[in-house]
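> Sequence first, predicted coordinates after that:
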Amino acid sequence: MRRTHPASPPPVIVTGTGRCGSTMVSEMLARHPDVLSVSELFTAVHVPLIPGEVSGARFWELLGALDPGIAELVRHRVAVREHHYPFDRGRFSPETGVPAIGLLTLPHLTDDPDALYDELAAEVPHWTPAPAETQYRRLFAHLAARLGRRVIVERSGGSLRMLGTLLRIFPDARVVHLHRDGPDTALSMSRHPAFALGAQTLEMRRRPRGETELPADLAAFLPGRFTAAALGHPIPLARYGRLWSVLLYEAERELAALPADRLLALSYRDLVADPARHLTDLARFGGFDPDPAWLREAAGSVRPGRTGTAGTLPERQRRELHRSCLLGQAVLHRLGHVA
């Protein structure tokens, strides 16, 4: 059966390094009656873009394939705040596995993610073959029509690492670059298990070629050897600072190439200090109404006191962390994205 698809408006992509306030922004946007806040889809899905045409059935398979790192965290029952799937009452479990779109994205849109999953499972496999880019746009348009929303905002934690791919999927997208002080971001990353995986993976890439044996703290994160106990290994904060810097460095070209009318740089520090003002700017950039009732509710959800946290570290640790963030700070300076 051939299915017709509503037109997909250009989405807004909220991007950042992760631990920069994007989850907070996504949750605030979800409160707006006009906004479809698509959260963490491209964090969870293992293959965001493949060449050629993709059938609806194959596309549905891709939406179920968890990123291997996230799959390991789920399998070992590592608590992650962004994993909203209701394991206590849902049909999926860590042992049986949970589909990627069901783990993070659907629970952000509905209180009954299994029911919405079933609706999509009955719909998406019948879609006619099309490039993966078209299938993703169909998915967003379908969800927007199903939930009565007209503005689509996609936000995935740490999505700077895939910004080039996202802009190939959505070449007309407007982009919000949410950025935060490097040392503060790195310190926040150090408290999140998914970024421990990222920091250790980056450190493995930096090891000398031909090294036959990894240190125990890195070897514990190798595929097939990871367990929750690996998170007990102390990881130097500077590794998180390097991760923050590399994410910015690798996305600099895409950010710099965006025209001014398609890019909004938003500072986490400014957002926390004056949420109503900066949410108004975000709404106008995204093409939806900065409704006063929404502004009051969204601004009231902001938790202050999260800036300057790295300044409380011991001096030596603070200096090492600052050095590891110099590359990322230089990128922000070149882009002009400095509060």
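Nice, I can see it. What you see is a predicted model, and the numbers here were worked out from it, not measured in a lab. Residues are numbered from 1 along each chain as shown.

> alpha carbons only for contacts and neighbour counts from here, please
Will do.

> Quick check: the gap between the nearest residue to residue 41 once chain neighbours are set aside and residue 56.
Nearest residue to residue 41, sequence neighbours excluded (CA to CA, 6 or more residues apart in numbering): residue 105, at 5.6 Å. Going from residue 105 to residue 56 by CA to CA, to the nearest Å gives 19 Å.

> These two: which is more packed in?
residue 105 (26 against 19; other CA atoms under 10 Å).

> Quick check: that one vs residue 338, distance?
31 Å.

> Surely residue 296 touches residue 276?
Yes. With contacts counted by CA atoms under 8 Å, residue 296 reaches residue 276, the gap being 7.3 Å.

> Between those two, which is the more surrounded one?
More crowded of residue 296 and residue 276, by other CA under 10 Å: residue 276, with 20 against 12.

> Let me see the residues that make contact with whichever helix or strand the more buried one is part of.
Applying DSSP states H and E as the criterion places residue 276 in helix 275-286. In this structure, residues lying in contact with helix 275-286 by CA atoms under 8 Å, 6 or more residues apart in numbering are 12, 151, 174, 264, 266, 270-271, 289-290, 295-296, 299, 302.

> What is the subsequent helix or strand relative to it?
helix 292-300.

> rewinding a little: could you flag which of the contacts of helix 275-286 are buried?
12, 151, 174, 264, 266, 271, 289-290, 295, 299, 302 (16 or more other CA atoms under 10 Å).

> Show me the strands in the stretch 101-250 of the chain, by range?
130-131, 151-155, 174-179 (DSSP state E, counting those that start in this stretch).

> got these as TSV, with distance to residue 239 columns?
As requested, those are exported to TSV (distance: least, CA to CA, whole Å):
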stretch	distance to residue 239
strand 130-131	37
strand 151-155	24
strand 174-179	19
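
> Nearest to residue 95, out of these?
The closest of these to residue 95 is strand 151-155. By CA to CA, the value is 27.5 Å.

> and here's the other structure:
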Amino acid sequence: GSPSGPLAAGRHRMRDGDLPALLMATLPHLSDDPDTAFDALTEAMLARPKAPIAEHYRALFTWLATKLPREQPARVAVERSGGTLRIVARLLETFPEARFLHLVRDGRNTAISMSRHIGFRMALIGFQLLEFLGLDPYEDDSRDEVDDLPDELVHLLPENFSAEAFRSYDLSPALCGHYWSGEVQRGVELLSALPADRLLTMRYEDILLSPRDSIARIGTFLFDDAAAPVGIDPHWLTRATALVGRGRSAWQSLPPAERRELEDACAPGFAALAAHGLHWSDDHEKNRLAMG
């Protein structure tokens, strides 16, 4: 028969071609019935009067913390989205009391992951189209500069776009490395102005090597209030540690020329991190990292 309840609502949204990111990426981790939760959240947020965006975000976090079934009351709201280094200034302005966990991965492996990630691939392809055309072809129909586009990018214009063209486009890890370096340079500079009790910078590789100790350190930073310390829930620590997997990308497996290009592209980002005491060694096999 026809689906009903949350399944029907979810399929209806997908047919409309407009599946909200909050429903797709966030609520499934917080609720067994994300569609119903999304509808209730939408109703609550639409009922709010006009207010600064920061107030709406705080209301959103409060709703998620208090209205969804939980084993115990929420103590803090932790938001994690990829690529947020580029909006650090806005986050600092919007949430002046927030603590920031800066999780840094070896830029060379990050670049390889970015080159394979659908979202980052689309974003970086968009940046290249914008650079060649001087406009976003997905927002503007003008094609005055289209003759300057390389053939492989012509196939990624909205009027020519296909899944095959997108998948086959050769997005260089070095290009992703340049992007990573730029984001790290800008983000680290802004974060460095924070007091020590509001910033924790950790390496992804350290979490892989010592997951329980690393998660405990993160938990202490996020949850402990100096005015009213409560400690870390050992059950939470065990569950969180069990979620830590294994790293996949290995930049040393690239061909020599491509590897050198990637290393050069990531060098400015590594220099910015080194200036703040964070270093990577190249002993990949033992994965030994040196903290300066």
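Great, that's in hand. Quick caveat: nothing in here was measured; it's all calculated off a predicted structure.

> quick revisit: tell me the residue in the second structure aligned with the residue nearest to residue 41 of the first structure.
Under the alignment (TM-score structural alignment), residue 105 of the first structure pairs with residue 26 of the second structure.

> Any idea which of the strands of the stretch 101-250 of the first structure gets closest to residue 27 of the first structure?
strand 151-155 (10.1 Å).

> and that closest one, how far from the second structure on average?
In the superposition against the second structure, strand 151-155 of the first structure averages 0.6 Å from its aligned positions (mean CA distance after the TM-score superposition for the first structure).

> Against which helices or strands is that strand packed?
If you count contacts as 3 or more CA pairs under 8 Å, 6 or more residues apart in numbering; DSSP states H and E, strand 151-155 of the first structure packs onto strand 12-15, helix 22-30, strand 35-39, helix 132-147.

> In TSV: those, plus distance to residue 181 of the first structure.
Putting these into TSV (distance: least, CA to CA, whole Å) gives the following:
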stretch	distance to residue 181 of the first structure
strand 12-15	15
helix 22-30	14
strand 35-39	23
helix 132-147	32
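
> what's the corresponding residue of the second structure for residue 189 of the first structure in contact with, if anything?
Residue pairing (TM-score structural alignment): residue 189 of the first structure is matched to residue 114 of the second structure. By CA under 8 Å, 6+ apart, the contact list for residue 114 of the second structure reads 120-121, 173, 176.

> preserved in the first structure, out of those residues?
Conservation of these in the first structure, assessed by both residues aligned by TM-score structural alignment, their matches' CA atoms under 8 Å: retained contacts are 120-121, 176.

> List just the nearest of the buried ones among the contacts of helix 275-286 of the first structure to residue 327 of the first structure.
The closest of these to residue 327 of the first structure turns out to be residue 266 (CA to CA; 19.5 Å).

> Tell me the secondary structure at the closest one.
strand (DSSP: H, G, I helix; E, B strand; the rest coil).

> what's the closest non-adjacent residue to whichever residue in the first structure pairs up with residue 184 of the second structure?
Aligned counterpart of residue 184 of the second structure in the first structure: residue 248 (TM-score structural alignment). Excluding its sequence neighbours, the residue lying closest to residue 248 of the first structure (CA to CA, 6+ apart) is residue 328, at 5.7 Å.

> give me the number of residues near the one you found?
23.

> helix/strand/coil for it?
Once three-state DSSP is applied, residue 328 of the first structure turns out helix.

> Now do the same for it: its match in the second structure.
Checking TM-score structural alignment: residue 328 of the first structure goes with residue 269.

> what sits against that match?
Shown in contact with residue 269 of the second structure (CA under 8 Å, 6+ apart): 107, 180-185.

> ok, it to residue 35 of the second structure distance?
41 Å.

> what's the answer for residue 12 of the second structure, then?
Distance from residue 12 of the second structure to residue 35 of the second structure, by CA to CA: 11 Å.

> The two: who's more crowded?
Each of residue 12 of the second structure and residue 35 has its neighbours counted (other CA under 10 Å); residue 35 has more, 21 against 13.

> Quick check: that one touching residue 22?
No. The pair residue 35 of the second structure / residue 22 is not scored as a contact, 10.3 Å apart, by CA under 8 Å.

> Overlap of the contact sets of these two?
Common neighbours of residue 35 of the second structure and residue 22, using CA under 8 Å, 6+ apart, do not exist here.

> Translate residue 300 of the first structure into the numbering of the second structure.
That one, residue 300 of the first structure, aligns with residue 242 by TM-score structural alignment.

> likewise residue 286 of the first structure?
Match for residue 286 of the first structure (TM-score structural alignment): residue 222.

> Look up how far residue 114 of the second structure lies from the residue positioned nearest the centre of the second structure.
Central residue of the second structure (CA atoms, centre = their mean): residue 82, 0.6 Å from the mean position. Using CA to CA, residue 82 of the second structure is found at 11 Å from residue 114 of the second structure.

> do residue 263 of the second structure as well
Residue 263 of the second structure is 15 Å from residue 114 of the second structure, by CA to CA.
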